[in-house]
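Chemist: coords please:
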Amino acid sequence: MYAKNLARILGLLCQDSDVSHSIPQEFDDRFDSLRRYGKLPRGRERREEQLTPHHIAAAIFGLVPLHPGWAGHVAIVLGGLRPVGGPGASFFGAETISDVVGILLAVEEARKSFIRMTLTVAETGVNSNGGAEVVYLHDGQKRRAYFVPDGAISLLSPGAENGFDPDRNRMNAPAMREMSFNQEFFRRLARECALAERFAAPPEGDGSEYNVEEAERIRYQKLGVRNNSRYLHIGVDNQVTWPKEEQLITFDRYQLVLMPKTKEHVQSVHIDLIGNRVDQRTALTVINRFLSVMAWCDDNFAIAGFGWSGNPVPVPVTKRDLAFTTATHYIFDRKIPGSEEARRALALFREARNAQQNGFVSYAVLNYYKIIEIRNYGKEAVRKWFLTNFEALQAASKKNDDITRFLALCGSEPPHKYIHDSCRIAVAHAGKHSKSDPDDAHEIVRLHTAARVMHLLARRFIEQDFAISDLMYSGD
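Modeler: Here you go, the predicted structure:
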């Protein structure tokens, strides 16, 4: 049995499974997903490779998800399901649900006793998906074998099937989709497999199902993707010169992939952590260095935004669609603060929050500090304020993770001294005692940690010194 032939056969067997018919393209997409996940032979050169029973089982499991692109992932999830109570309580001693399919295809006696197999990929446990039920006859009696994820260790031991309640143990999701395969399905599928083995014939079609895969392979080769690649993806907001099409470039001794802006995506930089032999923070520093060089060359801005890591190939970064607060009944009653100092404090606070949100963390730290300086003149006065109020903030927020991380940064240095010397001086000056580097990922993390604590202190100062309410309808 070849993969292309199996896709046609499964399409015919499933054509009456719903009021709407599946189209051939859907099965092509499902089989493409299965190949990507290594559950079917991959590549045109393996087009004439005979499928094993486990390949066929994966193809059947790939019919379960609603969206074809999830077929490969679901085949992995369902293929590992194991029988409740162990093989002794299973259908014909099958150790996995994949083995059940293999037995049904090979053993006529098993097909005669088989009634139905029901599969679901819904959440059947906490952070655990997938479940199956096999109904069959044994000595004239109807029996049921249940299959669960292999992480459910307590259910896999002999005897666990006696107290297993499928309705109670499979109700984690409030709604659940299931797909069933009956005796006729496996009878006809087994017959097709036997005919394919007896009367050898080439695979159906012209192999066009591999065109997209081959084009993608060529694309990834141009981008320097390797078998073990793991990419860090960073979105970029910029007005520097950028390639019109995705491109692999060399920056110093590093290989970077640049992707252009589209209707749905922002410009982005991608770096292979494995291929470049860097960890995530070093990679982020390299990307920042690259953007700094580009900002200098084009005399324009280049801001590193949000991102993630882990994909085996470069993935475009979707434009941000940030959530915001709305109100059905918008109640507002505020006045401009009468004090010049209060107005300036709110202005600095807004600039600090804007900077913190958009990656200008050095500027955020400096503005939070400037708020405290409005009524505390000189280094010693500011230090004293931070000493008193940090202790009060710490006492009021004993389980605040930001404060815990900040104290770890301070080490043996008192927090009020650290804020002045390692935060304010570090970001406001560039002398021999200040070597803050806004490209360095470690420094960025340090400043973000400090900014979160200084944000709390700045709010405390504005609330206490200027008695400014944070209610939109306070009338202040």
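Chemist: C-alpha only now, for contacts and for neighbours.
Modeler: Fine.
Chemist: Measure how buried G378 is and give me the count.
Modeler: Using other CA atoms under 10 Å, G378 has 9 neighbouring residues.
Chemist: Contacts only, for it.
Modeler: By CA atoms under 8 Å, 6 or more residues apart in numbering, the contact set of G378 is empty.
Chemist: mind listing the helices in the stretch 51-200 of the chain by residue range?
Modeler: Using DSSP state H, counting those that start in this stretch, the helices of the stretch 51-200 of the chain run over residues 53-61, 71-79, 97-106, 108-113, 166-169, 183-198.
Chemist: Just put the ones you listed in TSV and tack on mean neighbour count.
Modeler: Shown next, in TSV, are the helices of the stretch 51-200 of the chain (neighbours: other CA atoms under 10 Å):
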stretch	mean neighbour count
helix 53-61	22
helix 71-79	23
helix 97-106	21
helix 108-113	16
helix 166-169	11
helix 183-198	15
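Chemist: please give me the structure for this one as well, since I'd like to look at both together:
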Amino acid sequence: MYARDLMIWLHDRLAERGTLDQTKERFESLRRYNLLPQGRENAGVRISNKQIANAILGFAHYSSGYAGHVSLILGDLRPVGGINASFRNAANLQDAVAILVSTDDDGTGLLRLTLSVEQDFTSDEFAATLRFRNKDKTRTVSFVSKYALSLFNEGAENKYDHDRLDKLTAVERSFGAKIFRDLSRTVSISRQLDRPFKTDWREYETEEEKAAFHRKLGARQSSRFLNLRADTQVTWPKEPTRMEFGGHHLILFPKTKDNSHSVSIDLIQERMSQDAAATLINRMLSVMSWCNDQPASLHEGWSGSPVPAPVPKKNLASTTINEWYFYRTLPTDENLLRCLAYYRDALNAYSVGLASHSVLSFFRVFETRYDTKKKVTEWVNAVFPDIEPAVLESALKAFEADRQLEQVDIGTYVYHNCRVATAHAARDFPSDPDRAEESRRLLNASRIMQSLARFFIKQEFNFSTTYLTDNPN
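Modeler: Presented below is the predicted three-dimensional model:
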């Protein structure tokens, strides 16, 4: 089977009618990530089962422009419990889907494959579950990030909650046995017939033009780019521009109708880690911000693309309701009003990645009462067991890892390593917000301090958390 034939086959079964342009965009994204053959010279290359798997995984995300990024991440998810607990001993999700593609007699026992994009206001996380019958028993294999090392130990699948959801919501796409059975047979027939590739070669002119454009921006065969969104009012080029800063090359993409300002850097050619690259970009934005006397901040993105890519605009989540109910009254307690203002200020700062400001504003909430080091540390240590269940497991693990590096108790870490470090140019607790590691540490801490601040407001003022009533009970 050729990539173009697969595109039409999958579009007819997985996409809405009249959206072929979006399916084409998905396949272009997959090519940009080297997940499908690139260029006119490879148009007639038959694709492998793993490449077919890449295309299927690219349909997991609702945004067609993210297909390559999503497929790359999903394909590298690893089975909970290790290879021995996996489906047909597949080392990762790409291998598992390739196995499903290669078996046309329904001998896999597949019941359902579910791809999950978990979402909240800050980021996406990816997971998958594969349910199948094995010797008259139903088994479930979950595929998770390769960085979840503790979940790959033998027997981990027995204690793992395969239905867990850490984020606020999840967009899921499920596949049954029939689609893989039909696809496998189609692929098998195509390979047996071995018909020559027929297409209008002009289809690939745009792709070749894009390749030339990417080479102009510094893309090489071995390139792996980090692409990050920038929220800024500083002077910015109106065309994609390659520039040098700090002895390294950066690519700046302008803001468009669909894309944000963004910065890309080739981690391979520049011989940099993601943290080092993000720190360098922060340094550049700091200089730009100083020269323009305007704000500039760095935000989410992705890494691993073989070409520099603009970052799509972020669609902030919101909730609307047909019947509008809001039965709250204006509080009369001035201290409560200040705490609510600090809390909203912190949420706003966190939403745009201003880690230092977010930490300080959340801290100011409970500092209204616990205004000395001794009071704060004692209060935090006392209430932490109460707020711990409300914190996302991933945020809690990151916070604990950072705290244990400092070898201090939780209250001391919140006071010294968060509040003092960000509020003062403290010699003993230096905090450089341009450093990617420090920004990430403070954003981790913000999630914990948000829970502390929310707990304080609810307990101190007995304040309701619903639109419907001032009564908290």
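Chemist: Please produce JSON lines containing the helices of the stretch 51-200 of structure 1, extended by distance to D32 of structure 1.
Modeler: Formatted as JSON lines, these follow (distance: least, CA to CA, whole Å):
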{"stretch": "helix 53-61", "distance to D32 of structure 1": "11"}
{"stretch": "helix 71-79", "distance to D32 of structure 1": "8"}
{"stretch": "helix 97-106", "distance to D32 of structure 1": "20"}
{"stretch": "helix 108-113", "distance to D32 of structure 1": "29"}
{"stretch": "helix 166-169", "distance to D32 of structure 1": "33"}
{"stretch": "helix 183-198", "distance to D32 of structure 1": "21"}
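Chemist: now for these, which one comes closest to T404 of structure 1?
Modeler: Among these, the nearest to T404 of structure 1 by CA to CA is helix 71-79 (38.9 Å).
Chemist: quick one: the closest one to helix 97-106, angle?
Modeler: On the basis of axes from the mean of the first three to the mean of the last three CA atoms, to 10 degrees, helix 71-79 of structure 1 is oriented at 90 degrees to helix 97-106.
Chemist: I'd like to know which elements helix 71-79 of structure 1 is packed against.
Modeler: Applying 3 or more CA pairs under 8 Å, 6 or more residues apart in numbering; DSSP states H and E, one finds that helix 71-79 of structure 1 makes contact with helix 24-36, helix 53-61, helix 97-106, strand 114-125, strand 128-138.
Chemist: which residues in structure 1 does the helix ranked longest in structure 2 match up with?
Modeler: Taking DSSP state H as the criterion, structure 2 has its longest helix at helix 436-461. Aligned by TM-score structural alignment, helix 436-461 of structure 2 falls on residues 441-466 of structure 1.
Chemist: Okay, buried residues for that stretch please.
Modeler: 441, 443-444, 446-455, 457-462 (16 or more other CA atoms under 10 Å).
Chemist: Quick one: the helices in the stretch 101-250 of structure 2, in order.
Modeler: Remark: helices assigned in the stretch 101-250 of structure 2 by DSSP H, counting those that start in this stretch are 156-159, 177-193, 205-216.
Chemist: ok, and which of these has the densest surroundings?
Modeler: Of all the helices of the stretch 101-250 of structure 2, helix 177-193 carries the top mean neighbour count, a mean of 16, counting by mean count of other CA atoms under 10 Å.
Chemist: what residues does that one touch?
Modeler: Outside helix 177-193 of structure 2, the residues that touch it by CA under 8 Å, 6+ apart are M1, L100, V101, S102, T103, D104, D105, D106, G109, L110, L111, R112.
Chemist: and the helices of the stretch 101-250 of structure 2 as a markdown table, adding distance to V359 of structure 2?
Modeler: Converted to a markdown table, the helices of the stretch 101-250 of structure 2 look like this (distance: least, CA to CA, whole Å):
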| stretch | distance to V359 of structure 2 |
| --- | --- |
| helix 156-159 | 35 |
| helix 177-193 | 49 |
| helix 205-216 | 40 |
